[in-house]
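In: Coordinates only, no sequence provided:
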């Protein structure tokens, strides 16, 4: 005798497949293209501001480094009771002519011999340069012959560099023979560099050295 099957309630669905959650719908090709286009647009809009921020940071770093070296040279000359110099090396790099490096040196006035005190510092791996001319008049006049000339040691000799030297003396004075109003140098981003610049770009860093006291002052717009 066959036992009849029990009747299922009308609310129960005998099909096991109808209770599976619906599969997540993937992006269509059109939607993917739209998302990629929007992201690319955002990057394109943000890129100039990002590049500008990086350049500004590099310029600030280069200027701050110069200020630190001026302060260090002044301190060492006073504390060690001997002349200490800061050499500025000017040469052409990637068609950009200006000061690309500085170096702290010990200086003997009796023999005119300079001895490096530390490795040279290069401006932000080519992102900044100390320009020549109107924006940096400190080395354009009244520079002693012993404080300038062709570089005599490598790597600057191989680069055909010219050096300008500022000597800081134990009594606080310097070798600079220029008035305070022209005793300054200007750093600019290499992107903004132009030969014979007569006006500062929107972004620059100016450093002034007091010829009498040896103190450094900076200006950053």
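Out: Sure thing, it's come through. Quantities reported herein were computed from a predicted structural model and do not represent experimental measurements.
In: contacts and neighbour counts: CA atoms only from here.
Out: Noted.
In: Contacts only, for residue 104.
Out: 69, 73, 84, 85, 86, 87, 116, 117, 118, 119, 120 (C-alpha atoms under 8 Å, 6 or more residues apart in numbering).
In: gap between the last one and residue 100?
Out: The gap separating residue 120 from residue 100 is 10 Å, by C-alpha to C-alpha, to the nearest Å.
In: got another, please set it beside the one above:
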């Protein structure tokens, strides 16, 4: 009777496994910044789409109800004690004259439409006039608005924005505090607003 020699089963040695794990670790570390950049760009794109949709909605409501409408961009306090940032939005429409009273103020004449919209906590609308010329419209600090200071982008009943025609108007979204870390923004989305028609254009590097 012949005894057969049992061949060793194919497998990986400990050294081979360690080499593979090391290579995977190096690849993961090397690709982390790239993956983080993709995630940041996606957050920015989503936030920009949100702002653009709210602007289009305010313009459409102004035309639909034949009245003025505003998109208000609110300054929000940082719960961790940091600086306030622009990242909340709300649409309001002007009440028809027949509903106004002698005691009604300009702010009181506007009524909110829908819920407040909040951008991602890691995204902000730049409050620097270099990056967002809408800051030149000035902050409104009305006690009648419980949400605090805001920038108002107004549309008339024909859909045209209440913006100075000879000036370029735009707003820029970027990662929170990005302008404080770098002199030149690397990752951002800019929305341009045509002062005559309200048409929007976006730019993202």
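Out: Alright, I've got the coordinates. Keep in mind the model is a prediction, meaning the values are calculated, not measured.
In: quick one: TM-score?
Out: Overlay of the two chains. TM-score (TM-score structural alignment, normalised by the length of structure 2): 0.80; 193 aligned residues with a C-alpha RMSD of 2.6 Å.
In: follow-up on the earlier one: so for residue 120 and residue 100 of structure 1, which sits in the more crowded spot?
Out: Using other C-alpha atoms under 10 Å as the criterion, residue 120 of structure 1 and residue 100 rank with residue 100 on top: 25 against 17.
In: what helix or strand is the more buried one on?
Out: strand 96-108 (DSSP states H and E).
In: And the helices in structure 1, which stretches?
Out: Per DSSP state H, structure 1 carries helices over the ranges 29-79.
In: returning to that earlier point: so which of the contacts of residue 104 of structure 1 is the closest to residue 165 of structure 1?
Out: For the contacts of residue 104 of structure 1, the minimum distance to residue 165 of structure 1 (C-alpha to C-alpha) is 4.5 Å, reached by residue 87.
In: Can you give me every residue that contacts that closest one?
Out: 102, 103, 104, 105, 163, 164, 165, 166.
In: What's the third one aligned with over in structure 2?
Out: Counting by TM-score structural alignment, residue 104 of structure 1 corresponds to residue 91 in structure 2.
In: Find the residue closest to its match in space, skipping its chain neighbours.
Out: Leaving aside its chain neighbours, residue 91 of structure 2 sits nearest to residue 71 (4.6 Å; criterion: C-alpha to C-alpha, 6 or more residues apart in numbering).
In: quick one: the alignment partner in structure 1 of that neighbour from residue 122 of structure 1, how far?
Out: Matched across to structure 1, residue 71 of structure 2 falls on residue 86, judged by TM-score structural alignment. Residue 86 of structure 1 sits 13 Å away from residue 122 of structure 1, going by C-alpha to C-alpha.
In: where do the contact lists of those two overlap?
Out: In contact with both residue 86 of structure 1 and residue 122: residue 102, using C-alpha under 8 Å, 6+ apart.
In: Which of the two has more residues huddled nearby?
Out: With neighbours defined as other C-alpha under 10 Å, residue 86 of structure 1 and residue 122 compare such that residue 86 has more, 25 against 18.
In: which residues sit in contact with the more buried one?
Out: 69, 70, 73, 102, 103, 104, 105, 165, 166, 167.
In: The third one maps to what in structure 2?
Out: It refers to residue 73 of structure 1. Alignment note (TM-score structural alignment): residue 73 of structure 1 maps to residue 58 of structure 2.
In: okay, now that match: neighbour count?
Out: For residue 58 of structure 2, using other C-alpha under 10 Å, the count is 27.
In: what do you get for residue 93 of structure 1?
Out: Using other C-alpha under 10 Å, residue 93 of structure 1 has 13 other residues around it.
In: list the contacts for it?
Out: residue 100.
In: any idea how far it lies from residue 140 of structure 1?
Out: Distance of residue 93 of structure 1 to residue 140 of structure 1, computed by C-alpha to C-alpha: 21 Å.
In: Stretch 17-35 of structure 2 maps to which residues in structure 1?
Out: Residue span in structure 1 matched to stretch 17-35 of structure 2, by TM-score structural alignment: 32-50.
In: average distance between the matching stretch and structure 2?
Out: Superposed on structure 2, stretch 32-50 of structure 1 shows a mean distance to its aligned partners of 0.9 Å (mean C-alpha distance after the TM-score superposition for structure 1).
In: Return the distance of that stretch from the chain's centre.
Out: Taking C-alpha atoms, centre = their mean, to the nearest Å, one finds stretch 32-50 of structure 1 lying 27 Å from the centre of the chain it belongs to.
In: again, but for stretch 92-111 of structure 1
Out: Counting by C-alpha atoms, centre = their mean, stretch 92-111 of structure 1 is centred 18 Å from the centre of its parent chain.
In: Also stretch 139-152 of structure 1?
Out: Counting by C-alpha atoms, centre = their mean, stretch 139-152 of structure 1 is centred 26 Å from the centre of its parent chain.
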